[in-house]
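**Q** Any chance you could fold what I've pasted below:
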Amino acid sequence: MSEKWATLRELLLPGLDGGHRARALERALRDAIRAGRIHGGTTLPSSRDLSGQLGLARGTVTTAYDQLVAEGYLVARRGAGTWVADGVAVGVDAVPPARRPRSGDALDLRPGLPSMAQFPRSAWLAACKAGLAGLSDPELSYPDTAGLPALRAELASYLGRVRAVWARADDLVITHGTFEGLALLADALRRRGHRLVAVEDPSNPEQSELLRRQGLRPVPVLVDEHGLRVDVLAESGCRAVIVTAAHQYPLGMALHPDRRHALLDWARSRDAVIVEDDYDAEYRYDRPALAAMQGMAPSHVVYLGTLSKTLAPALRLGWLVTSVDWIRDEVLAGKRLSDRGCSSLQQAGFAELLRSGGYDRHLRRTTAIYRRRRDAMLAALPGWEPIGVAAGLHVVLRLPDAADDRDVAVRLASHGVLVTPLSEYAGTAPLFPGLVLGYARLTPDRLRTAAARFALI
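**A** This is a model prediction of the structure:
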């Protein structure tokens, strides 16, 4: 018996005393999953193995598994086994769900990903071929830690044209995505004497986890309908803050112009650092794109960007822009010692995609696709209030004030619709109950099917 399944046996046996054994097993498994004692993505033993471990009839285990699959707690697929569904833990001890392939029957509205089906495979292959042909023999050695010079030059031009970022090629560092950029910055800030970093509340919880692992303490600062509360930030004791100014994650509003100016004044008065996470700035539907804050105060704003929302996370390419010498020096020192730079082959491909206009064409095409998907979902959803609909790849559905968004998410999962509760992003008490719904990965028909199931809960 494996150690993992022995632990499962110990978790379930105490709940099987007396009564109807199949229902007792259902209840014991359900309670363990909801409390987070059995994590999302955990593969369960076969019905034959578990019946032998627990001293039950195999039909009893099969009945329990079938019921929990119907309720959305488990996923079963012929030839692949049975495992615990992601995103259904609601207890205080629950851990973030593991990411793993889902059954094709699930309607996955969890946010954070573009449609991988829209990745421009032919254009990317052609760009990589041309980029590789253009690399000199010395450029096939260990890469420039800051990034391939050709890519940094193309990106500086692109970001100035599209996002009003003020940057020279030497101000850019190519990274393996936003989280590597944040980790390098966190290390630089800690070495500079920072111990606190302000984060938006709500925000991505993994961001705060990253800061803690880097020896910094994240300080939640409330967000309202105009974005980050700069007055609260001013009282936090922090001299660094991470903001999603163009499209707050997850609520979706843009930082109000008055708040932008107040935030820049705060940074100037305290010689503070603003980290601008511009994670999905390219996708705007009902309002024009806002210029990046970095162009308004390059000496106080560090700008982060990524291809994970526009092309695909698998590329592991992003960028960090800073004109502050000490930040750039610390970031480059950290990157040199951690990975010695990103792949020159990938960078050459992206540089060619930028140079040829292929990236712009891809963005125009996917913007139209995502707008149609958003519109299809909004038209089919029930009467709850959608928030943050003008941009990005997700919306927030505001639930009635008395609702428990985690419970709503569990009930939707029982109908085959996977969503993320807004409360999972809250650092303190959530502003209101809600669901964060990503629409980029599903076709309009599947989005309408998913929206129709909201009426069943």
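**Q** rest of the way, CA atoms for contacts and neighbours
**A** Fine.
**Q** tell me the contacts of the residue sitting nearest the centre point of the chain?
**A** For the chain, residue 112 is the residue whose C-alpha lies nearest the centre (Cα atoms, centre = their mean; 4.1 Å). By Cα atoms under 8 Å, 6 or more residues apart in numbering, residue 112 lies in contact with 309, 393-394, 438.
**Q** Secondary structure for these - can I get that in JSON lines?
**A** Output for the contacts of residue 112, formatted as JSON lines (DSSP: H, G, I helix; E, B strand; the rest coil):
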{"residue": "309", "secondary structure": "coil"}
{"residue": "393", "secondary structure": "coil"}
{"residue": "394", "secondary structure": "strand"}
{"residue": "438", "secondary structure": "strand"}
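**Q** Second chain to compare with the first, below:
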Amino acid sequence: MATDRTNSLLAGELLIELRRDAGVPLHRQIESSIRDGIRSGRLRLGTSLPPTRTVAADLNVSRGVVVEAYQQLVAEGYLTSRTGGYTQVAAGPETAPAPAAPKPAAALKIDFGYGRADVSHFPRTAWLRSIRTVLTEAPNERFGYLSGHGVPELREALADYLNRVRGTAADPGNVVICNGYAQGISLVLQVLAKSGARRIVVEDPSSDDDCRPLAAAAGIDVVGVAVDRDGIRVDELDRVEADAVILTPSHQWPTGAVLSAEARAGVLRWARRCGALVIEDDYDAEHRYDRAPIGAIQGLAPDQVVYAGTASKTLAPGLRLGWLLVPGHLVEDVVAAKVTADRGSPVIDQLAFADFLARGEFDRHLRRMRPAYRRRRDALLGALEKYTPEVEPAGIAAGLHLVAWLPPELDEAALVEAAARRGVGVYGVSPYRLGSTGPGGLIFGYATLSERAITEGIVVLAEAIGDLRR
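**A** Got it, this is the predicted structure:
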């Protein structure tokens, strides 16, 4: 017991004093007291805080007041909490720290890496409930070899969800389950190559992680069409003959542009004229902060559009759960490619996700995460405005990243290198350009960073900018 006593606190030891006549909400007073205790070193790294019920009883407030204070401090990075476990101090100096091993010069203290969800908030309890339901209730035949479509329970649940939330025109019979976007685009490119396709269009700039190597392996040429503040340039697209175009219309990667209604209609006109396929990568549209999510193009023309979505940005990339909505005339070809690839995705994961969707847990998880991601985005925007007013943020209404355009006198590559030397990882737009020109810019991912780390990183970036200008 003595050892436990040194690492955990009684409620009274938090030293929280509430002033009920101060005009400050009680949960804010609790937050401030704990935050000050952590900053001063009185509440040391790793210390377990008392349960919320105990603190509430000691302070004579409702438990909800304490829960709200704890949750805010978790979001800020001062505390860490796991369902069924202790809430612990996650910031501040360690007691008698051991000498740290020397770090390589390139080690990053703060990394604005993009394309990451905050997997520390994965809904383990709800997911476990779905796994248990599957193992106790799934019919025996589900554990045998299945068709490449995926289990019917998940296809039905996804069609319902996507039609309701993303405005698609999905039929369960046209849903194909795959192992993330990487496999999904691979299956589609294989089908296109088999049908004689020789050229596809991608946005410029755009990610090259999945599409370009796969297209090259299939013997398909890739042509870039420039993106402006409204998405892909339809006037330039009209001058290209191709068999398909890959778009991120609801939140263009990396610029964050939203394809306008006129441009969407223009893309579909181009596709009809060329007999081309539109491949819609809807990678993070559920995370929208300033207005309702923009509906999917697939809902406008389900016979022309392949819609690709995944759980990577909403739950966790390690699940390797993805899905395609495929035009009817291509479904069996895509299913055949899936069967050839791996005989189908793991059945327990599919059934668990189907139950997770049907019980509304996916919606609840997104509702919990949006405010946290928005606070981090707002912290990033506030820090950029305060410390680096010369940059121009864009693509801020949705997603888990934003772009900050640089003034002409700042060299993108030099700034990325200067920030890295100071232990801050930021990433340039230029490596993702195929041939278009445009201003230098930095890509900031914010999903996995605390608000404090975000601010500290931008302060260091501002110092790097100052050094480059001297």
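**Q** Could you measure from the residue nearest to the centre of the first structure over to residue 355 of the first structure?
**A** 27 Å (Cα to Cα, to the nearest Å).
**Q** Setting the sequence-adjacent residues aside, check what's closest to residue 165 of the first structure.
**A** Distances taken as Cα to Cα, 6 or more residues apart in numbering place residue 295 nearest to residue 165 of the first structure, at 4.6 Å, with adjacent residues excluded.
**Q** Counterpart of residue 140 of the second structure over in the first structure?
**A** Matched by TM-score structural alignment, residue 140 of the second structure corresponds to residue 137 in the first structure.
**Q** just residue 459 of the second structure next, same as before
**A** With TM-score structural alignment as the criterion, residue 459 of the second structure lines up with residue 452 in the first structure.
**Q** still on that earlier bit, okay if I get the contacts of residue 112 of the first structure as JSON lines plus neighbour count and distance to residue 105 of the first structure?
**A** Converted to JSON lines, these look like this (neighbours: other Cα atoms under 10 Å; distance: Cα to Cα, whole Å):
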{"residue": "309", "neighbour count": "21", "distance to residue 105 of the first structure": "24"}
{"residue": "393", "neighbour count": "28", "distance to residue 105 of the first structure": "22"}
{"residue": "394", "neighbour count": "27", "distance to residue 105 of the first structure": "21"}
{"residue": "438", "neighbour count": "25", "distance to residue 105 of the first structure": "17"}
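**Q** Make JSON lines out of those residues and add distance to residue 153 of the first structure.
**A** Shown next, in JSON lines, are the contacts of residue 112 of the first structure (distance: Cα to Cα, whole Å):
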{"residue": "309", "distance to residue 153 of the first structure": "22"}
{"residue": "393", "distance to residue 153 of the first structure": "28"}
{"residue": "394", "distance to residue 153 of the first structure": "31"}
{"residue": "438", "distance to residue 153 of the first structure": "33"}
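**Q** Just give me which of those are shared by the second structure.
**A** Contacts conserved in the second structure for these, using both residues aligned by TM-score structural alignment, their matches' Cα atoms under 8 Å: 309, 393-394, 438.
**Q** mind listing what residue 259 of the first structure touches?
**A** 226-230.
**Q** That one maps to what in the second structure?
**A** The alignment partner of residue 259 of the first structure in the second structure, by TM-score structural alignment, is residue 263.
**Q** circling back to that earlier point, what's the match for the residue nearest to residue 165 of the first structure in the second structure?
**A** Match for residue 295 of the first structure (TM-score structural alignment): residue 299.
**Q** can you map out the strands along the stretch 101-250 of the second structure?
**A** 110-111, 175-178, 199-204, 221-228, 231-232, 244-247 (DSSP state E, counting those that start in this stretch).
**Q** Now those in TSV, please, with extra columns for mean neighbour count and distance to residue 280 of the second structure.
**A** As requested, the strands of the stretch 101-250 of the second structure are arranged in TSV below (neighbours: other Cα atoms under 10 Å; distance: least, Cα to Cα, whole Å):
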stretch	mean neighbour count	distance to residue 280 of the second structure
strand 110-111	20	29
strand 175-178	28	14
strand 199-204	24	11
strand 221-228	21	15
strand 231-232	26	13
strand 244-247	23	5
